[in-house]
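Asks: got a sequence here, can you model it:
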Amino acid sequence: MATPGDTHAATKLSHEASVTPDHSVREPTGALELPNSWKYKRLNFLGLKIPWYASPPTQLVIVSFVCFMCPGMFNALNGMGGGGQMDSKANSQANTALYSTFAVVGFFAGTFTNKLGIRTALSFGGIGYSVYVGSFLSYNHTRNLGFTTFAGALLGVCAGILWCAQGAIMMSYPPEESKGRYISWFWMIFNLGAVIGSLIPLGQNIHTKDSNAVTDGTYVGFLVLTLIGAGLAWTLVDAKNVIRHDGSKVIVMKHPTWKTEILGLWETFFTDPYILALFPMFFASNWFYAYHFTEVNAAYFNTRTRALNGVCYYLMQIVGAYVFGYALDTKGLRRTTRAKAAWVALFSLIMVVWGCGYKFQTTYDRTWSETATNRKDWTDEGFGGPFALYIFYGFTDAAWQTSVYWFMGALTNNGRKLANFAGFYKGIQSAGAAITWRLDENKIPFMNMFASNWALLAGSLLIALPVILWKVEDTVSLEKDIAFTDETIEEVAPKARVTTANEHLSEKV
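Replies: Predicted coordinates:
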């Protein structure tokens, strides 16, 4: 899901240099000699060589678990539908505020991260998730809509900063040849957070078919995990102490200021106006979450079945990202061919899955949902069809997000230009999410919301087709990508380079 569960576009440009640390030397055999500190102790466990603590893999795993416990629990809670409540009003109102602030604050997150530093930014961002979860625990007893709405608005600020800091590590810590694997590890761990989070309410409600709000214990479990995640950020080492396996040190780049950010986005309209054709795909990329979580999962299923659906929804997200991600990088096929095949596959998937969704949506409406005393359980006859549909909604979501990032990455290798594309993506995506949660809050008929989703997804693919046919090339020439903005660089190393398109693949709170 892309939710504030996605990597924020404020990580705009990253460079890295093969700079040998002053305090590390190479032995005559070529083996790396590390400083004499606990941070660089090599460990062996059951024959496995574990990287030293101040190495990129270890640091990335720590960041992954911060996101596992903070955005991962957010995704699990929202995946329950209604934030775990039977009445979705509080959740819809909170998420409207969340995505509204996220859409705006995202453009300023880089500036705040520059001032706070990565560890502080990650921890501050994690606290926003704790407040959000705590507001629903409070709502179970006080029905205080004001608090949940405030918590959503605050989380929009915190999520922007957290994903900005996460992106700084994701882009600058790995060596060039390992960036794809590092991104894959991160998303597997992060999405497993939502899977594990969904198991908590499943375990607590597994023996009851009642349709009630999730228990206080569920919220307490989420709250404890988010607090641990916020604290875990402080176990990261300073970037200046991180040493790669080849002896090089990382160069963490300065994020763009809000001024250069806005100017860069404005310039893109003139240099690459074709990006406008992708805007509908950006807008659609978070539009469907209110429908998935609130108008299908919460509206149709009882509490324990909603939890089971959440587990399988996020498992299929992992599968979908893996299938489409590896298919899009298939060796032996021209990139233009892969782009066209991806469009056909994505359009076919949308038509088949949402076509089945139309048939399912004709079986119930909002009136039924608001008056039903016994929502559907996994033991009920006919459960299999709606369950399969729901988890394939998750697969389609991952396929969509992965393809959008890949299409953007196939258009250019220029890091600054990609940053501008991603800036448009996150801003437009969050604006769409804010609108759709507001529509749900206003009790829009389920069929109307369904129709808007299907039409937007299919229509946006048709609008984007000319860009995919005529702008995606097998390779982007250096002449087209030579433009480069230096204002965002904190430190330029002798062998600095611009990140490639694939290094910017990332996703959702």
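Asks: from here on, just use CA atoms for contacts and neighbour counts.
Replies: Noted.
Asks: quick one: contacts for the residue nearest to residue 85 when sequence neighbours are not counted?
Replies: Spatially, and ignoring its direct neighbours in sequence, residue 85 is nearest to residue 213 (4.4 Å; Cα to Cα, 6 or more residues apart in numbering). Contacts of residue 213 were listed using Cα atoms under 8 Å, 6 or more residues apart in numbering, and they are 84-86, 140, 303.
Asks: I have a second one here; can you model it like the first so I can compare?
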Amino acid sequence: MDCWARTQFRYNSPFVQVCLIGLVCFCCPGMFNALSGMGGGGQVDHDVANNANTALYTTFAIFGILGGGFYNVFGPHITLFGGCATYVLYAGSFLYYNHYPHQTFSVFAGALLGVGAGLLWAGQGAIMTSYPPTDRKGTYISIFWGIFNMGGVIGGLIPFVLNYNRTSAVSVNDGTYITFMCFMSVGAVISLFILPAGKVIRDDGTYATKMSYSSPSVELLETFRLFTNWKMLLITPAAWASNFFYSYQFNNVNGLLFNLRTSGLNNAFYWGAQMLGSFGIGYVLDFSCSSRRRRGFIGITLVTITSILVWGGGFANQLRYTDGKWEDKIDFKDSGFRFAAPFVLYFSYGLLDAMFQSLVYWVIGSLADDSETLSRYSGFYKGVQSAGAAVAWQIDQKKTPLLSQLLINWSLTTVSFPLLAVLVGAVVED
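Replies: From the prediction side, this is the model:
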């Protein structure tokens, strides 16, 4: 046990480095998720958040794809710190909007956050998929996902506590945004403690990857090649679908059905469900049987079944308000049984999200074992994911019927599963 502790908890071990990037994402994207999960970024008027998120995911789509190249050229410190700083500005823009309701600053901050998020998530993907040993990537992905989503849990409790007595339809108070900004600033500082891939040593004494930093010309060429890489083309539908449903779930389930304090509480459970989902699918992908390829097929089957059940429940719930109107907001304290079914549905959405994205990251991690390649693959994944999200936020902004939004989300998710199965069958080796 003592020997295990010495190896696992070394500063330059994959375990510690994955935990550190988890803490960075706990403070920055985790708090951002909590902010978005309230619906409308905590504002009664969802237009400002929809437009800010459209700008965010548009630039994210570009810099997500380019982010792997930035990471390979500049390394983790500059890439991650620069990405984290933009989260602070984004939260601050909503604090500004509380006092000066002009959208310009929030939309600009959203566009800048898209640049920063592209850099951050490309680096995160490279660290999470290349640092761990090959046979434990599912476990390390679930560890990261658990730490990251604890940020959403705590971030959900912040507006719940600070706005507990404000049950009417109002925007969240200044203290909520200030607290988010403090957490995000801490995440930027933690990012400076992430080690480059060439300094990370696994427990068997091998380096995670012997990476030498690249050049801009090489990275630009390799980025263009991603669009003709058949593996990335098979990943594309899953990437497009994986954030597409957030606008529907956050605005039109949590933000529409529940009052302010209850949506904050729901947020905590939504991201808590993500922790359970990631740990569960991580165990299946690493330990369910001896064959790595078979574990991939089992994981895809499990997530497919879960998707059918959850979206089927969402379809039944959506039939209750096809006109997009829900006058009597649900309160966890006063609504009794009216609260139970929508709450379980929203919890299940979080569970499915984590299972789906953890599965995709596991498949990406199976395509290579060096951080240089995986940073590009992860960047491509996040770029396509963000392009889908940009479209989704505008679909909601254009007041698309909610039943149509749900069916689009369900269809996109379903299409991705057979393509992931083809990829696992063709690439994953035992």
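Asks: can you give me the TM-score here?
Replies: Remark: TM-score between the superposed chains equals 0.86 [TM-score structural alignment, normalised by the length of the second structure]; 426 aligned residues with a Cα RMSD of 3.4 Å.
Asks: what's the most distant pair in the contacts of residue 213 of the first structure?
Replies: Taking every pair in those and measuring Cα to Cα, the maximum separation is 15.0 Å, between 140 and 303.
Asks: from residue 146 of the first structure, how far off is residue 157 of the first structure?
Replies: Noted for residue 157 of the first structure: a distance of 17 Å to residue 146 of the first structure, by Cα to Cα, to the nearest Å.
Asks: which one of the two is surrounded by more residues?
Replies: Of the pair residue 157 of the first structure and residue 146, residue 157 is the one with more neighbours under other Cα atoms under 10 Å, namely 25 against 14.
Asks: what does the more buried one correspond to in the second structure?
Replies: The pairwise alignment with the second structure assigns residue 157 of the first structure to residue 115, based on TM-score structural alignment.
Asks: all helices in the stretch 1-150 of the first structure, in order from the N-terminus.
Replies: 56-69, 71-79, 89-105, 109-116, 118-142, 145-172 (DSSP state H, counting those that start in this stretch).
Asks: could you check the angle helix 71-79 makes with the third one?
Replies: In other words, helix 89-105 of the first structure. Using axes from the mean of the first three to the mean of the last three Cα atoms, to 10 degrees, the inter-axis angle of helix 89-105 of the first structure relative to helix 71-79 is 140 degrees.
Asks: in the second structure, point out the residues matching helix 89-105 of the first structure.
Replies: Counting by TM-score structural alignment, helix 89-105 of the first structure corresponds to 47-63 in the second structure.
Asks: how big's the offset between the matching stretch and the first structure?
Replies: In the superposition with the first structure, the aligned residues lie an average of 0.9 Å away from stretch 47-63 of the second structure, counting by mean Cα distance after the TM-score superposition for the first structure.
Asks: contact partners of that stretch?
Replies: Applying Cα under 8 Å, 6+ apart, the set of residues contacting stretch 47-63 of the second structure is 40-41, 43, 103, 106-119, 382-387, 389-391, 393-394, 396-397.
Asks: how far out from the middle of the chain is the host helix or strand of residue 271 of the second structure?
Replies: Assigned by DSSP states H and E, residue 271 of the second structure belongs to helix 260-287. Using Cα atoms, centre = their mean, to the nearest Å, the distance from the centre of helix 260-287 of the second structure to the centre of the chain it belongs to is 12 Å.
Asks: after superposition, how close is it to the first structure?
Replies: Per aligned residue, helix 260-287 of the second structure averages 1.0 Å (mean Cα distance after the TM-score superposition for the first structure).
Asks: toward the C-terminus from that helix, list the very next helix or strand.
Replies: Moving toward the C-terminus from helix 260-287 of the second structure, the next element (DSSP H and E) is helix 292-318.
Asks: C-terminal to that next one, what's the next element?
Replies: Counting by DSSP H and E, the element that comes right after helix 292-318 of the second structure along the chain is helix 337-365.
Asks: quick one: list the elements packing against that next one.
Replies: For helix 337-365 of the second structure, the packing partners by 3 or more Cα pairs under 8 Å, 6 or more residues apart in numbering; DSSP states H and E come out as helix 103-130, helix 137-162, helix 260-287, helix 292-318, helix 371-397, helix 402-427.
Asks: residues contacting residue 172 of the second structure?
Replies: Residue 172 of the second structure touches 42-43, 159, 163, 260, counting by Cα under 8 Å, 6+ apart.
Asks: surely it is within a strand?
Replies: No: when the secondary structure is assigned by DSSP: H, G, I helix; E, B strand; the rest coil, residue 172 of the second structure falls in coil instead of a strand.
Asks: look up how far residue 160 of the second structure lies from it.
Replies: Residue 172 of the second structure is 10 Å from residue 160 of the second structure, by Cα to Cα.
Asks: list residues touching both of those two?
Replies: What both residue 172 of the second structure and residue 160 touch, as defined by Cα under 8 Å, 6+ apart, is the set residue 260.
Asks: chain center to stretch 336-345 of the first structure: distance?
Replies: Here the centre of stretch 336-345 of the first structure is set off from its chain's centre by 23 Å, with Cα atoms, centre = their mean.
Asks: my error: substitute stretch 251-266 of the second structure in the last question.
Replies: The offset between the C-alpha centroid of stretch 251-266 of the second structure and the centroid of the whole chain comes to 19 Å, using Cα atoms, centre = their mean.
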